[in-house]
Structure formats: structure tokens, C-alpha cells
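1. Predicted structure and sequence below. I'll ask about it afterward.
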Amino acid sequence: MQTEALVPLALPRGQKLRCELCLAPATVRCGGCAVTYYCDVEHQNADWASAHEKICPLLIPLRTAPPFYNSEKERKHGREQKISREKFLAELTQTIAQNFLLEGKHESAIPAALHSLKFSISVHGSDSVELVPAFLILAEASLGLGHLPQGEEYLSQAHWIILKNPQSSSATQSKLHRNLGLLYAAKGNFEESLRHLANDIYYASCAFGTNSVAVSGGYFHMANVFFRQNRMDVADSLYSEVVDIWHQHFCHLIDLRYQTLMTPAEINMLSEETESPEETLDEKEKAEATQMLSAILDLREQSARPQRAKIAKAVQAQAMLHYLTRDLQKAHECVTKVRQLMKQLPKHEPDRPFRRLIKLMQGRPVYGK
């Protein structure tokens, strides 16, 4: 990374430059693009590690003086190019920020999300519903870092925009209410948290269907609230609902793979290139399924009265998840564990998805990630 310290910066009278991240007076400039400024090297390094390294040269045409245009047609084309670049950067930095969230890197997500917010404002205006995703990422990252007041401020901004835009999608409203539910849970206001999580489940069901994995997060976080209230029966029921949703989803994906296999030769031909996007888990689903199933399984196994049938179902869901994410070694470990648990259950035979999973695994070598 190139940096150029400018203390003080040589600026025309009356011109002030602000930090890209915090808007404090700038003292440092990026030596790569020379059009991005920071209050100190710490903020410059944070931005570089988050998004700036990927967008550094792309900022130059946006932040330098435009060329002289000879006609209105050229000026219009120049404006359209600028908007197109800003839209691309808004989407790119939003994706970068979302990926950091999936990895649990909340601090790294914030600079990228701030970039996305700025570009979205430039393209769509300060009251547009297109700003909501960036605000929600900023809120989720802030809550993940324990910065509740900042997270609450971002959620207030998102909520206000949605109230002014009644056409906001059910999917967007689901994400808003989930984050509000997490905020109030962190503040200890369980009643308000449950209200928002119930809204999350409602809007996610409207957008994706009642049995969609998109609904599972609302049930999972609601179960966590009941668990903290020591309302164990309700929490256990909701955790079971989460496992059922993921188990059903994985069974569907396993069935799709199994139906394509007619002979052992075709099993051996199964490869990453032959799978269609509809048959795979996206990164968000992988991260959420891993988090939820691992947490539920830990609670099940640590219970004073472990219920082996429920543990077996959660482990079977994990086995399918590992198979679908191509971690065959862990999938085999889970299959072995399920078989051991089944031996302790009266009259419990492997179900069809489990038998199909085993057959699929027999056609592929064992390997780790």
C-alpha cells in the first residue's frame, strides 16, 4: 500500500478535505489514487484492508475534474458513465461488506458498507430504499462489535426510509426486523425483541414461503431469546423448527443429486461443474446453516437430559450440509455419529434421505476442504 502524509495538506483557501471513514479533517492521502483522504494512517489501513485495495483505481475518474465536453450529447454521456461507475461500485462494495459479515469480520465490513452507502446516495438520493441494504449491513456489523448506539442509529435510518417507501419488499422488511430483534435482545428488552422477530418471520414467510430457510433465522433468534428467559420448552420447540427447516431443505438438495444418478458410473462422474446454481447452497446459506446447527447441537448435547432422536436429526442435517459443501471428511464423521446414535434408539431405521446421502458419498472419494 502506498501512503503519502500531508500534514498539513496543501489546499486552496477555503477547501477542506475529510476522512473517508469518519469525516474528521484529513491529514493523510492514498498514494495510489491520490483522491482519497483520511484523518490518520489507522483509518487508511482499515479502509485499505476492507475495500479500498479493490476499488482504488476506480475512484480516480469519479473524483477528478471531468474533461471539457464540446456538446450536450457528450456531457450527457459523461453523466451516464459516472452514474454507471457509481452503481457498479455501490454493488461491489456492498458485496464485499456482506462477505465480511459472513466471515464474522464485522470491523472489516464497516468501511466497505460506508462506501456502498455513499455511492448509493450519489446515485439514488438520500431517501431512496436502495440505501437500506447498506444501512442494515452497517447496523449488523455494529451490533456484532457490541456498538449498540451506533447500530441503533443505522437501524433508525433504515426504518425511516422504509416507512417513507411503503413499496419496500418483504425481504427487506424481514432483514430490518431481524436486526431490530437482535438489537433489543442485546439491550435486554426481550418483549420488544420477540415482537420484531415475529415480524421478521412474517415478512420472510411472505417473501420466500413458510418453510424457506430464509425463515429459519427468525425462529433461531427467537429461540435464543426464550432460552435467555429460561423458557426452555418454547425454546426447544423453536430450535426443533429450525432443524426441521434445514433438514427438509438439505433433503431436497440430496434428492436432486440422487435423481441424476442412474448408474455407479454416473456417480463417479458427479463433479462441481455438472451442478446447476439451483442445486447449490449460496455462501449466506452455508454460513447461517453452520452457525444455527452447530449452536443447536451444542445445546442439545449439553442438556441434562439429552434427547438422542433430536440430536441424531441435527447431526444428520450437518452430514448433509458437509456433503453439499464438499467436506466429505466431516460428512463421514457425522454419518458415523448418526449411526451410533441410531443404535441407541428403539426401532429407528435410517430414513430415505440418509440412505441416499450414504449412497452418494460412496460414489465420491473422501477429502477435506
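-> Structure received. Residues are numbered from 1 along each chain as shown.

2. Could you use CA atoms for every contact and neighbour count after this?
-> OK.

3. What segments of the stretch 101-250 of the chain are helices?
-> 106-124, 132-144, 148-164, 170-186, 190-208, 213-228, 232-259 (DSSP state H, counting those that start in this stretch).

4. Go through those and name the closest to Glu42.
-> helix 106-124 (12.3 Å; CA to CA).

5. what angle separates the closest one from helix 132-144?
-> Interaxial angle of helix 106-124 relative to helix 132-144 (axes from the mean of the first three to the mean of the last three CA atoms, to 10 degrees): 160 degrees.

6. Give me the three-state assignment for the residue sitting furthest away from the middle of the chain.
-> If you look at how far each residue of the chain sits from its centre, by CA atoms, centre = their mean, the farthest one is Asn70, at 46.0 Å. At Asn70, secondary structure determined by DSSP: H, G, I helix; E, B strand; the rest coil is coil.

7. coming back round to it: quick one: which of the helices of the stretch 101-250 of the chain is nearest Met361?
-> helix 232-259 (10.5 Å).

8. Can you give me the buried ones in that closest one?
-> 235-236, 238-251, 253-254, 257-258 (16 or more other CA atoms under 10 Å).

9. from the chain's centre, how far out does it sit?
-> 20 Å (CA atoms, centre = their mean, to the nearest Å).

10. ok, second structure coming up, stack it against the first:
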Amino acid sequence: MCDILVPLTANAQRIGTEEERKLLDQSIQLCQRLLIEVTLSEATKLVGRAEYEDALPGSIQALRFSLEIYGSGRSELIPCYILLAEANLGLSRFKQAEECLCNANWILIKTRDNDKKVKSILYRGFGRLYAAQGKREEALRQLANDVSPNAALTDTVC
């Protein structure tokens, strides 16, 4: 996989016609999208096996490529932020985990995405974070939002 990353991350000078450059850019973007899928998939497996430190590089690379392809503030970034939050939470890096959860939550609010599954994941993530920090009341509130049928009526506040 490292061999694939080198040409994608190198700032190679693009020569040729405008059409050739456009095709090259499209090809690079396709490779980046595929690598996002692969890195997220592998990082998810590592988080599932509690190999949090090993999950970070893939999660970070997926976020970098997603930012490059989609731009900041896009809903496509949410899975990357959630995975980074889970890995950081597993490593007891609470500040980084909270930052990732807040970024995902902000994107969800900003894009007016009403995906109940993502909201549920975020409520659980914040609940687990606050529980790990010993913030019992806040953890219970977030976890209650996850299971409550009225969860869509309240928002997580960062």
C-alpha cells in the first residue's frame, strides 16, 4: 500500500495536455477514494480488536484524503472523525477524542444531515467519553439521548 501512497502524496509536476492532466487528476482522486475505503475498513477492524494505536495512521490518512477530495465541513468526513475519536478514546486521549466527536457533530449540524444512525453513534461516543472522564451526569444524558425516542429533539453541545 505504501507504494500506492507515494505517487498520490508527492507533488509531482503535471505535464501533458489539459485533458491528460484532467484524466490524471481523476485517476488520482479515484485511487484516493479507494484508499479511504481501505484505510477506514482496516482501521475499523483494528479498533474492534482494541489495537487503537495501530488504527490511528489509517484513520488519519483517510481523513487527509477525505479533506483533499471533499473539502472541510462535508458529511463524508464524519466517519473519519468518529473512527479517530474511538481510537483516541481507547488510548485515553480524551481531549483528542472530544475534538473529533465535536468536529463530526458540528458537520452534522452544519450540513443539516438528519441521519439518525450517525446521531446515535455520536451520542454513544460522547456518552462513553464522558463516562471515561468520570462525568457521570453528562454521560447519562448523552446515552439517554441515544436510546430515547425523542433523541432527535435534543442536540449535543460541544
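-> Cool, got the structure. The shown structure was predicted, so the numbers you read here are calculated from the model rather than taken from an experiment.

11. related to what we said a few turns ago, mean neighbour count, the helices of the stretch 101-250 of the first structure: which tops it?
-> Most buried of the helices of the stretch 101-250 of the first structure by mean neighbour count (mean count of other CA atoms under 10 Å) is helix 132-144; its value is a mean of 25.

12. Just tell me the aligned range of that one in the second structure.
-> Aligned by TM-score structural alignment, helix 132-144 of the first structure falls on residues 78-90 of the second structure.

13. quick one: the residue most central in space within the second structure from Lys45 of the second structure, how far?
-> The centroid of the second structure falls nearest to Cys80 when counting by CA atoms, centre = their mean (1.5 Å). When distance is defined by CA to CA, to the nearest Å, Cys80 of the second structure is 14 Å away from Lys45 of the second structure.

14. ditto for Thr9 of the second structure
-> Relative to Lys45 of the second structure, and taking CA to CA, Thr9 of the second structure is found at 25 Å.

15. which one of those two has more residues nearby?
-> The residue with more neighbours, out of Thr9 of the second structure and Lys45, is Lys45; 14 against 11, by other CA atoms under 10 Å.

16. name the element the residue mapped onto the more buried one from the first structure belongs to?
-> Residue correspondence to the first structure (TM-score structural alignment): Lys45 of the second structure is matched to Asn99. Per DSSP states H and E: Asn99 of the first structure is located in helix 72-102.

17. by contact count, what packs against that helix?
-> Applying 3 or more CA pairs under 8 Å, 6 or more residues apart in numbering; DSSP states H and E, one finds that helix 72-102 of the first structure contacts helix 106-124, helix 132-144, helix 283-302.

18. ok, 7 Å please
-> helix 106-124, helix 132-144 (3 or more CA pairs under 7 Å, 6 or more residues apart in numbering; DSSP states H and E).

19. Reformat those helices into a markdown table and put distance to Cys30 of the first structure next to each item.
-> What follows is these, written out as a markdown table (distance: least, CA to CA, whole Å):
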| stretch | distance to Cys30 of the first structure |
| --- | --- |
| helix 106-124 | 15 |
| helix 132-144 | 24 |
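
20. Out of those helices, which is closest to Phe208 of the first structure?
-> Of all these, helix 132-144 comes closest under CA to CA, at 17.9 Å.

21. What residues does Ala265 of the first structure make contact with?
-> With CA atoms under 7 Å, 6 or more residues apart in numbering as the criterion, no residue contacts Ala265 of the first structure.

22. Helix, strand, or coil at it?
-> Ala265 of the first structure, by the three-state scheme (three-state DSSP), is helix.

23. what separates it from Leu360 of the first structure, distance-wise?
-> Ala265 of the first structure sits at a distance of 12 Å from Leu360 of the first structure (criterion: CA to CA).

24. same thing with Ser120 of the first structure?
-> The value you get for Ser120 of the first structure to Leu360 of the first structure, if CA to CA is used, is 45 Å.

25. Gln167 of the first structure now?
-> Note on Gln167 of the first structure: its distance to Leu360 of the first structure, by CA to CA, is 45 Å.

26. Could you do Glu153 of the first structure as well?
-> Relative to Leu360 of the first structure, and taking CA to CA, Glu153 of the first structure is found at 49 Å.

27. Which residue in the second structure aligns with Leu62 of the first structure?
-> Match for Leu62 of the first structure (TM-score structural alignment): Leu8.

28. Its match contacts Ser27, correct?
-> No - Leu8 of the second structure is not in contact with Ser27 according to CA atoms under 7 Å; the separation is 9.9 Å.

29. ok, the two, which is more surrounded?
-> Shown here are Leu8 of the second structure and Ser27; by other CA under 10 Å, Leu8 has more neighbours (16 against 13).
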